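Participant: All I have is the shape, not the residue letters:
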C-alpha cells in the first residue's frame, strides 16, 4: 500500500514516522496553589521578586493561565497577605479576657512576620478586606466590645488600633534590624563594637546624660522580652483609660 501524506508532509507509513515531541500535560492550578507558590517565592527571595510571570514559572504554567484566577499583581499581594492572616487568627473564638486575646494576636502576628518578612511591608495602612483579615479584626474587636468598660464600639476600635499600631511599629523595627544584619554582615553586638569609639566620644561631651545612664545601667533584654514589655505598656494604658 502506498503511503499517504498531506502536501509537504512525511510520506512514510505511520509505523516509520517518529512521534512528535511529548507535550507536558497542563499542571493543575488553583488560587490556593498560586498563592502558596507566591509566598514561597517571597519567603526565599523577597517581595520584590514576586511577579505573575515568576509565579507562573514556579508552577510550570504560562502567565496567561494565572490571569484566569487573578487580574493584577496587587490582587496576588492581597491574597498573599490574607493567607498569612489565616496563620495568625486562631480557629477558636476569643476568650473572655480581652488582654489575653490581644496579647495572643500580637504575638502570633509577630511570629508570622518573622516567618514571612515581606508581610511586615504590607500590613498597616488601609484595612485588608480578605476573609482571614476580617476574621482577625473580628476576634480583636469582639474581645474588646464585650468586655466591661468598652461601652461603645468606638472605644473598642481605638483600643484595637493602638495595639495594632504598636505591633506594626515593633515588628517593622525588628525586621529592619534583621535585614541590616544580613546586608552588613554585622550582628547587633558587632555593629555596636564598630561604633563604640564614636559613641564614647559623643557621650563624653556631656550633652547626652540620659543616654549615659542607658549605656551604664540599662539591662537590654532580648527581642522577645522587649516586645512583650512594650505590649504590656500599651495594654496597661488601655486598662487605665477605662477606669477613669
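Facilitator: In hand now; what should we look at? Being a predicted model, the structure only gives us computed values, none of them experimental. Numbers count the residues shown, from 1 in each chain.

Participant: make it CA atoms for all contacts and neighbour counts henceforth
Facilitator: Noted.

Participant: and the gap between residue 136 and residue 41?
Facilitator: Distance, residue 136 to residue 41, using Cα to Cα, to the nearest Å: 25 Å.

Participant: and the longest helix for the protein?
Facilitator: Determined from DSSP state H, the single longest helix within the chain is helix 153-184.

Participant: Who are the packing partners of it?
Facilitator: Other helices and strands packing on helix 153-184, by 3 or more Cα pairs under 8 Å, 6 or more residues apart in numbering; DSSP states H and E, are helix 98-115, helix 119-122, helix 131-145, helix 223-243.

Participant: mind checking how far whatever helix or strand comes next after that helix is from the chain centre?
Facilitator: Next in sequence after helix 153-184, counting helices and strands by DSSP states H and E, comes helix 188-204. Remark: helix 188-204 is offset 33 Å from the chain centroid, using Cα atoms, centre = their mean, to the nearest Å.

Participant: after helix 188-204, next one along is what?
Facilitator: That would be, after helix 188-204 and using DSSP H and E, helix 209-217.

Participant: related to what we said a few turns ago, nearest to residue 33, of the helices and strands packed on helix 153-184?
Facilitator: Residue 33 lies closest to helix 131-145 among the helices and strands packed on helix 153-184, at 17.0 Å (Cα to Cα).

Participant: ok, and here's another one to check against it:
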C-alpha cells in the first residue's frame, strides 16, 4: 500500500487543525505518539502508516489520513512533538554562550532519545510551533549580541548541523550494529578484535593497531561537548565588539 493516498503534494499539516472527534475515540495525538514509539523502536526506516495503524489497534492505514493528511504530515507532527521535550526559556539570559550551550545540550539529549529525529529532520520544513519557538530563541540570543538576523540564522543553523550530524552518525552506528547482530558489549568487543587483527597485518598501521588493542579517548557525549565548545568559540570570534567568551 502507498504511504500517501494521492501523488499530489499534501498541504502542510499546520494549516489543518485536528478534526473533531466523531464516533471513533482516535485523536491526532494518539497517532503521533504511536508513530514516535514505532520510530523509537525501529528507527526512521520502520515508520510506515501500516506500522502505526497496527500499533494503534483496530484501525486501517487509510483511517489515519483523516487526522494527519499524509506521511509527511505525520512526520511534521512527530518532529514538533519531540521538540517540545527541549526546555526553551521565555527570554535570553545575560550569558549568550550559556544560553546556546543549554539549548544545544538539551537538544542533544532529546535527539539521543529519538535518533530518527536526526534522520527525518532534514526532510521537512521546520514550521511546527515548538520548532519555531526554539529557533526564535536562538535568534534572539544571537541578535542581542549585535548580529544581523541573517548572520544569527547562519550560526543557529551551524549549531543544528552539528547536532544533527552527530546524531545521524550515532543512528547509523546503531543501525549497523543491529544489522550485524552486535547487540552486547561482548559482541562489539569481538568485532573490534577481528578488525584489529586486520589492521595489524604487515605492521603498516601500528598506531591504529595500538588503539584497537585498548580503545581509549572521549566517548560520544564527550566528543559532542568538545566540538560544541569549539563551535561556540568560533561564533564568539565573529561577534561584534570582540566579546569572545571563549573557553580558556
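Facilitator: All right, it came through fine. Everything numeric here is computed off the predicted structure, so don't read it as measured data.

Participant: corresponding residues in the second structure for the longest helix of the first structure?
Facilitator: Mapped onto the second structure using TM-score structural alignment, helix 153-184 of the first structure covers residues 149-180.

Participant: cool, and stretch 41-49 of the first structure?
Facilitator: Going by TM-score structural alignment: stretch 41-49 of the first structure matches residues 38-46.

Participant: Quick check: the nearest residue to residue 182 of the second structure once chain neighbours are set aside vs residue 169 of the second structure, distance?
Facilitator: Spatial nearest neighbour of residue 182 of the second structure, excluding adjacent residues (Cα to Cα, 6 or more residues apart in numbering): residue 188 at 5.5 Å. Here residue 188 of the second structure is placed at a distance of 17 Å from residue 169 of the second structure (Cα to Cα).

Participant: so can I have CSV of the helices and strands packed on helix 153-184 of the first structure showing distance to residue 53 of the first structure and mean neighbour count?
Facilitator: Putting these into CSV (distance: least, Cα to Cα, whole Å; neighbours: other Cα atoms under 10 Å) gives the following:
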stretch, distance to residue 53 of the first structure, mean neighbour count
helix 98-115, 24, 19
helix 119-122, 21, 18
helix 131-145, 26, 20
helix 223-243, 37, 14
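
Participant: Figure out which of those helices is closest to residue 70 of the first structure.
Facilitator: Once those are compared by Cα to Cα, helix 131-145 is nearest, at 16.3 Å.

Participant: average gap between the closest one and the second structure?
Facilitator: For helix 131-145 of the first structure, the mean distance to aligned residues of the second structure following superposition is 1.0 Å (mean Cα distance after the TM-score superposition for the first structure).

Participant: now that helix and helix 98-115, what's the angle there?
Facilitator: Computed by axes from the mean of the first three to the mean of the last three Cα atoms, to 10 degrees, the angle separating helix 131-145 of the first structure from helix 98-115 equals 150 degrees.

Participant: mind listing what whatever residue of the first structure lines up with residue 237 of the second structure touches?
Facilitator: Counting by TM-score structural alignment, residue 237 of the second structure corresponds to residue 240 in the first structure. If you count contacts by Cα atoms under 8 Å, 6 or more residues apart in numbering, residue 240 of the first structure has none.

Participant: and what of residue 38 of the second structure?
Facilitator: By Cα under 8 Å, 6+ apart, the residues touching residue 38 of the second structure are 46-47, 51-52, 55.

Participant: The same query, at a cut-off of 10 Å, please.
Facilitator: Contacts for residue 38 of the second structure (Cα atoms under 10 Å, 6 or more residues apart in numbering) come out as 32, 44-48, 51-52, 54-55.

Participant: and what of residue 82 of the first structure?
Facilitator: Residues near residue 82 of the first structure by Cα under 10 Å, 6+ apart: 35, 76, 88, 119, 128-134, 136.

Participant: so what corresponds to it in the second structure?
Facilitator: With TM-score structural alignment as the criterion, the equivalent of residue 82 of the first structure in the second structure is residue 80.

Participant: Could I get the buried residue list for the helix or strand where its match lies?
Facilitator: Here residue 80 of the second structure sits within helix 71-83, counting by DSSP H and E. By neighbour count on 16 or more other Cα atoms under 10 Å, the buried set for helix 71-83 of the second structure is 71-83.

Participant: May I ask which of the contacts of residue 38 of the second structure has the most neighbours?
Facilitator: Most neighbours among those, by other Cα atoms under 10 Å: residue 52, with 25 neighbours.

Participant: Quickly note the distance from that residue to residue 174 of the second structure.
Facilitator: Distance of residue 52 of the second structure to residue 174 of the second structure, computed by Cα to Cα: 22 Å.

Participant: try residue 67 of the second structure
Facilitator: Applying Cα to Cα, the value for residue 67 of the second structure to residue 174 of the second structure is 32 Å.

Participant: And the two? Which one has more around it.
Facilitator: residue 67 (23 against 15).

Participant: Tell me how far residue 192 of the second structure lies from residue 218 of the second structure.
Facilitator: Plainly put, residue 192 of the second structure is 17 Å away from residue 218 of the second structure if you go by Cα to Cα.

Participant: Neighbour count: these two, which is higher?
Facilitator: Higher neighbour count among residue 192 of the second structure and residue 218: residue 192, with 15 against 11, using other Cα under 10 Å.

Participant: what about the residue nearest to the more buried one when sequence neighbours are not counted, neighbour count?
Facilitator: Excluding its sequence neighbours, the residue lying closest to residue 192 of the second structure (Cα to Cα, 6+ apart) is residue 212, at 6.9 Å. Other residues within reach of residue 212 of the second structure, judged by other Cα under 10 Å, total 19.

Participant: my guess is residue 212 of the second structure meets residue 199, correct?
Facilitator: Yes - counting by Cα atoms under 10 Å, residue 212 of the second structure touches residue 199, with 8.7 Å between them.

Participant: Spell out which residues are contacts of both of the two.
Facilitator: Shared contacts of residue 212 of the second structure and residue 199, counting by Cα under 10 Å, 6+ apart, come down to 193, 206.
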